[in-house]
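Provided below are the primary sequence and the corresponding predicted coordinates.
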Amino acid sequence: MTKRTPPYSPEVRERAVRMVFEHRDEYASQYEAILSIAAKIGCSRETLRHWVRQAERDQGLRPGPMSAEQKKIKALEREVRELRQANEILRKASAYFAQAELDRRFKP
């Protein structure tokens, strides 16, 4: 699996989120601030909205998992998936060898 580089650097993300927080009062709503700043930064409004929501979760302003928690959840889900695959392989191997043992015992 190839790892793709994100189109926006962490510095750009942090700057855009900081701009939304700093200039929120100049707009009628946070979403209008996001629309305006997204156009200036050159990203989509949804992308910036996701960044802002995650920053709010990381700061404890919004309920939900923080960035570190999300990384840990993702790693644990990957580990569970790998362990399930390993268990399936072992289950099939066990069945194969059990059948081979039965075939060997009853051959005349």
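Yep, it's here. Residues are numbered from 1 along each chain as shown.

alpha carbons only for contacts and neighbour counts from here, please
Will do.

Quick check: Ala38 touching Arg45?
Yes: judged on CA atoms under 8 Å, Ala38 makes contact with Arg45 at a distance of 5.3 Å.

I'd like the distance from the lengthiest helix in the chain to the chain centre, please.
When every helix of the chain is counted residue by residue (DSSP state H), the longest turns out to be helix 67-105. Relative to its parent chain, helix 67-105 has a centroid offset of 23 Å by CA atoms, centre = their mean, to the nearest Å.

Against that first model, consider the following:
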Amino acid sequence: MPKPYPKEFRDDVVRVARGREPGVTVEQIAKDFGVHPMTLFKWLRQADIDDGAKPGPSRVDSVELREARKRIRLLEQENEVLRRAAAYL
């Protein structure tokens, strides 16, 4: 899996794409920065969600959800171990 772009880089590219002059396409900006156009479109969509312009889960919500799922998975594993241990006692 490719290494993710740094947050500062993504924010700079989104800022440039939002402030582009008429006639300049998102594809041209993506090419100038060396990213795929679909990647830039995803970054723009996520920035709109994070800014509250569009509905959806923000980055913060996604991180919290990922951590909660990891914690739930760990607790389920611990419960399974305790259930098996109780069967032997």
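Right, received. Where do you want to start? Model, not experiment: these values are computed from the prediction.

Quick TM-score on the pair, please.
Laid over one another, the chains give 0.85 as their TM-score (TM-score structural alignment, normalised by the length of structure 2), with 89 aligned residues with a CA RMSD of 2.1 Å.

what's the residue closest to the geometric middle of structure 2?
Centroid-nearest residue in structure 2, with CA atoms, centre = their mean: Arg59, separated by 5.5 Å.

residue contacts, the equivalent of that one over in structure 1?
Alignment note: Arg59 of structure 2 maps to Ser67 in structure 1; criterion TM-score structural alignment. Under the criterion of CA atoms under 8 Å, 6 or more residues apart in numbering, the contact list for Ser67 of structure 1 reads Gln54, Asp58.

if I look at Ile76 of structure 1, how far off is Leu90 of structure 1?
In this structure residue 76 of structure 1 is Leu, not Ile. Here Leu76 of structure 1 is placed at a distance of 21 Å from Leu90 of structure 1 (CA to CA, to the nearest Å).

Repeat that for Ile73 of structure 1.
Using CA to CA, one gets 26 Å for the distance from Ile73 of structure 1 to Leu90 of structure 1.

And for Gln54 of structure 1?
Using CA to CA, one obtains 40 Å as the distance from Gln54 of structure 1 to Leu90 of structure 1.

One more: Glu79 of structure 1?
To Leu90 of structure 1, Glu79 of structure 1 is 16 Å away according to CA to CA.

Same check on Ile37 of structure 1?
Computed as CA to CA, the Ile37 of structure 1 to Leu90 of structure 1 distance reads 53 Å.

of the two, who's got more company?
When Ile37 of structure 1 and Leu90 are compared for neighbours, Ile37 comes out ahead with 20 against 12, by other CA atoms under 10 Å.

I'd like the distance between the aligned partner of the more buried one in structure 2 and Pro37 of structure 2.
Alignment note: Ile37 of structure 1 maps to Ile29 in structure 2; criterion TM-score structural alignment. Using CA to CA, Ile29 of structure 2 is found at 8 Å from Pro37 of structure 2.

Just give me the match in structure 2 for Asn87 of structure 1.
By TM-score structural alignment, Asn87 of structure 1 lines up with Asn79.

and that match, how many neighbours?
The tally of other residues near Asn79 of structure 2 (other CA under 10 Å) stands at 12.

Next: the one 10 residues further on.
Neighbours of Leu89 of structure 2 under the rule other CA under 10 Å: 5.
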